[in-house]
Each structure stands twice: as structure tokens, then as C-alpha cells.
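**Student:** dropping the sequence and predicted coords here.
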Amino acid sequence: MSRTPVLASTRAELAALLAQASGTGPVALVPTMGALHAGHASLMATARARTTGPVVVSIFVNPMQFAPTEDLDRYPRTLDDDVALCAGEGVDIVFAPAVEEMYPGGFSHDAVDTGVSVTPGELATILEGATRPTHFRGVLTVVAKLFGLVRPDLAVFGEKDYQQLALIRRMVSDLCMGIEVVGAETVREADGLAMSSRNRYLDAEQRQVAVTLSRALRAAQERSRYGVAAARWAAMKVLKAEPGVELDYLALTAPDLGPAPAVGEGRILVAARVGATRLIDNLPITFDEAPLAPGA
């Protein structure tokens, strides 16, 4: 049976609710920006299955991770619907603060300002970071704030934002935060499109085009037995055949986003625009060194 979670909008309200739940079990946190869908629900279900204690979902559209030219104002805000979805997944607390509550001293998109923020390091300069140079500084700073406010024992993040997940794991390790970071598999539509809050920006024709990203990743998986080059070729063939996809990057890497191994486990990641909407996706991949057959 679903139960309505308690809504906290201030730090003090959150602290009081967590104090009331003290001792009931480990605290689990699912950070989100709202506009929740079945993919977010799966993160909540993962959190709920891992603890008898409180499950906290944060809903905060973090302005610090949006560059001034990006879609902050356009990003959907659907708090009532989001709370209803949380209720169905056994969430205990929804923390939905105002910007002033999270950044009482203000913030800057620039790397140099008067406040304290998290410097994400070299890993934040590739892939998403190459075109969004301030993005991960904003992400890690707000996640660190949420970790400080909630003090979770574990936090659940989706693998769809794979570089984000890798950076959060690195931050938790490097800064000795003592939090278990759980990565949950990407939830997909029936045709393979990765669920995303930004999918609602796509019109019917663009929605059909968008599935090209997951088709390209699957094609690479199928050819990965012939090596890294063959996997890349297969993915690019699918992407180039669809003129409605404006490719940003296609990357084949190790699981930690280092260079792809000749043999073994890796990751394939893609980012592209469909119309005005920027989409990302990724999948695990296994590389072999088998020679490519003639004419393949």
C-alpha cells in the first residue's frame, strides 16, 4: 500500500524528520531534479529494498549545473505528480528545497567565486565535460550538499548518467565520505529509448528518431566480438544513417572511462541532439580481439 511521504522544504524540516527516523535503519538517498518517471521509480525501489530505514528523495532543479545558455527555465517542474510517484515506491521523505535554501550564500557558474565548491578533476573535462565545462562542478557541489544534509548510508544513482555516476563515486572515495554509491541499470521504453525527463521535449517524429541512439549502442554490442574498431564502426553506421541525429560524441571506454581495453569489459557512450533536445545514453560492452571477417 502506498503512503504519502512527508514533504520538507527547509534544512530544519529535513533535519527534524531524519531525527524522528533515527535508529530505524540505514538512511537511503535518491537525488533527483524532479519530472519523475519510471526510471526514477526504479531507483526508489532499489533504495527501498536495501533498507528498513528512511528513504529520502530530493527534488531540486540545480541551477549551478546549468550553463547560462542551457534549458534551466524550460526544465519541467511537476512536484505534485512527483510526490505521488514517490508515494507508490515507499518513499518516506521528499526534500524539495528552494534555491535559496541550497545556496544561501549564492553561487556562480564560473570556476572562481567567493564560495566553496567541489572541483571535479580531469574526468570532468571529457565527454559531457568537453561541451559543458561547468556542469560537473555544479553536480558534485549539490550532491555534496545533499550528502551533508541527509547524511545517508547509501545513495542510488542511475547508470544513464554514467559519467556523473563515475564522478560521484570518485568524490565519495577521494573525500572519504563513507557512503555506499549504488548504480542502477538504465530503464528503457519498449523500443529501447532510455527514459529521461527530457524525452517530453520530443515531438512524435523526433521521438522515433531518438531511438537511433540505443540502436547504435546495441549494434556496437553485437560487433564488439570483433574488437573496439568494429564496435565503433557498427555504431557510427547506424547513427550516420539517420539525418535527424546531430552527433556530439561516441566514445568507447573502460568501465572507469579510461581508454577502452582490447579485450574485456568496457562502456560505450553517446550524446546527440534530436531537434533542440540533447540526449545521452550508454551501455556496457565486452571487447574481443577476434579478426574481422572479410566483407563484414
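**Tutor:** Right, received. Where do you want to start?
**Student:** please make it C-alpha for all contacts and neighbour counts, starting now.
**Tutor:** Will do.
**Student:** which other helices and strands does the longest helix along the chain contact?
**Tutor:** When every helix of the chain is counted residue by residue (DSSP state H), the longest turns out to be helix 135-150. Contacts defined by 3 or more C-alpha pairs under 8 Å, 6 or more residues apart in numbering; DSSP states H and E place helix 135-150 against helix 11-20, strand 28-32, helix 162-174.
**Student:** ok, structure two:
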Amino acid sequence: MKKNTWIFPVAYLLASVPGSEVALAVIPPLNVGTWNVHPRSIGGQAPRDRIRAAATFGANHGQAILAFQEVPLTLLGNAAQLALTYNGTSYVALTMSAEYPNPSVAANTSPSGYLILYNPNVVTVAVGPQFFVPGEFHQLSFYQARPPVRVIFNVVNQNAQVAFFSWHNEAGSMAADQVVNLQHALSNHHPGMSWIFTGDFNAQVNPNGGAMADLIHSINNNQGGPSNWLGHNQGIDFILSSGQVTDNATANADANAQGLRSDGRHLSLFGTISL
């Protein structure tokens, strides 16, 4: 199946907001990737096989951070098996073995969680994985929805930090509402700090408007400038940032050739971030 990857023709630039947690600083470009690997075997390939292929690919293509969504809890809970997925690379693993902050609630059960691989020669951990303002993410005003996971990284040899997010949004009719909630969360709880947001949004960008288009406008204060988001044509997986996002065309083409796809809608995505 042919896959086209490009930066959509909408360009905006985030304006700095006073009151940031860490002063904005010049940060070298960071190569990052995201992929919803799907928690089940597809075409005879298990999720651990897909993660192993992506980790090797990422290491060979100079990726500083790789974010994986819908990683099965059976893999996240098996340290030895998980380590095999990135063995032979420089990556270090961070995990969140839940998609909800209160997984004991019957409505919030999920067989999946998050995996983030990072290269410690490029970034180190300042604050480990935490759910990002889960109270902002809700269904019908009272059911908990899936919030993003946030990690704050130190950039090696730089007096700078960057917040990195990974998200598996709710699906179907609930997806757009959670994109709206994300817009509020970023606006109200994360001003100023340089950030990178990756994941499966379960929503497409409609050039005529809608939740995703509104999100892109809002994080840029409607100002023109370099493009700060990346997605596949008619895709639902994205990389957004407070800085400039450039299509890592070589990595995306190579990933397509190597078949880094889980189910039909989820393709790996690689971008270069200039903060």
C-alpha cells in the first residue's frame, strides 16, 4: 500500500508565553518518532517484533526519542522480554503500564500502556512518565478519558529541558472532544516550556475546520511561521511541537519500505524538531 508522508500546508509558530517552568533556550534539533504498534499480532508479527524492528530502525536513523502507544501490558510487565526489544541499541526505556490514572475502575480497563525509548547521549530524564492533568480529560463530564503521558527531558550539554508527550486518544465519537480537552490542557497547564507531542489522535485534520484544525491554530496563537506539525496523508497519528517540525523524509521513506505499519491506519512517523 502506498504511503505518503508530508507536512500539511498549514504553517504556524508558537508565541512564547510568560511564566514558563523552565526558561526557553536554544536546543539542537531532535529526531523523534511515534508509532501505535497495536497490542495484538498482525500478519504473524507480535507487538514485540514491531517494537524491536522500530528500535533497530530508530537507532540506525539517529532517532533521539521513540514513542510507542498501545503496547500490551503483558510485554510492559515482563522486563526481560521488553529489554530484548531494544537490545543492541543505546536506548533506555520508560514505561507507563496503564492508559488511565485509575485503571481499577471497570470503565477504564485497558490491555495496553506506553513505551518511550530515549538515547541518553542526547537526552536524560528530569521527570519520569506521569499522566498530564488527567482531570482535563473526561467523557460526558464524569467518566475519565485517556490523558497523555508526559516526560520532561534534560537536553545533554544544554541548559535546557523539553517536555515530551505520548498519547493514545479515545476513539470514535469521543476523539474530537478529547482533542478539544487537549487544547485546553496545553493552554491552561503548560505555557511557555518547549514541548513535543506525539501519538495516535484518532482524528484527522480537516482543512475546513474541526477539533484538530482548532488545536493547531490555538497552540500557535494564530500566527504565521514555520510548520509545527506533521502527519500522514489522511492519517490519525501526529507529531506537534512548540517549535518547527520537519518531515524526516529519509526515515519515513525507509520505514515505509521496511513495512513499519501495525494495522491499516497506524504507520510509524518520524520528524525533526527545531525548538
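**Tutor:** Arrived safely, thanks for sending. A quick note: this is a predicted structure, and the numbers were derived from the prediction, not measured.
**Student:** report the TM-score for the pair.
**Tutor:** With the length set by TM-score structural alignment, normalised by the length of structure 2, the two chains reach a TM-score of 0.33; 153 aligned residues with a C-alpha RMSD of 5.9 Å.
**Student:** what's the neighbour count on V6 of structure 1?
**Tutor:** For V6 of structure 1, the neighbour count with other C-alpha atoms under 10 Å is 16.
**Student:** chain neighbours aside, what residue packs nearest to it?
**Tutor:** Of all residues not flanking V6 of structure 1 in the chain, I93 sits nearest, at 4.9 Å (C-alpha to C-alpha, 6 or more residues apart in numbering).
**Student:** and the one you found, how many neighbours?
**Tutor:** Taking other C-alpha under 10 Å as the criterion, the count of residues near I93 of structure 1 is 23.
**Student:** my read: it touches M44, true?
**Tutor:** No - look at I93 of structure 1 against M44 with C-alpha atoms under 8 Å: they stay out of range, at 11.6 Å.
**Student:** common neighbours of the two, please.
**Tutor:** Any residue near both I93 of structure 1 and M44 by C-alpha atoms under 8 Å, 6 or more residues apart in numbering counts here, and that gives 55, 57.
**Student:** before we move on, the earlier item: how far away is the residue nearest to V6 of structure 1 from T141 of structure 1?
**Tutor:** Using C-alpha to C-alpha, to the nearest Å, one obtains 22 Å as the distance from I93 of structure 1 to T141 of structure 1.
**Student:** ok, E128 of structure 1 next?
**Tutor:** Counting by C-alpha to C-alpha, the separation of E128 of structure 1 from T141 of structure 1 is 17 Å.
**Student:** next structured bit after the helix or strand containing T74 of structure 2?
**Tutor:** Element membership for T74 of structure 2, per DSSP states H and E: helix 73-76. Using DSSP H and E, the helix or strand that directly follows helix 73-76 of structure 2 along the chain is helix 79-86.
**Student:** in whichever helix or strand comes after that next one, what counts as buried?
**Tutor:** Downstream of helix 79-86 of structure 2, the first helix or strand assigned by DSSP H and E is strand 92-96. Neighbour counts using 16 or more other C-alpha atoms under 10 Å place 94-96 of strand 92-96 of structure 2 among the buried residues.
**Student:** got the residues you listed as CSV, with distance to V155 of structure 2 columns?
**Tutor:** Compiled in CSV, these are given as follows (distance: C-alpha to C-alpha, whole Å):
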residue, distance to V155 of structure 2
L94, 16
T95, 20
M96, 22
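**Student:** closest one of the residues you listed to V127 of structure 2?
**Tutor:** If you rank these by distance to V127 of structure 2 using C-alpha to C-alpha, L94 comes first, at 10.9 Å.
**Student:** so W35 of structure 2 touches V71, yeah?
**Tutor:** No - using C-alpha under 8 Å, W35 of structure 2 and V71 do not qualify as a contacting pair, with a distance of 10.0 Å.
**Student:** packing partners for whichever strand or helix holds T246 of structure 2?
**Tutor:** Secondary-structure element containing T246 of structure 2, defined by DSSP H and E: strand 244-247. Secondary structure elements in contact with strand 244-247 of structure 2, counted by 3+ C-alpha pairs under 8 Å, 6+ apart, are strand 229-232, strand 269-274.
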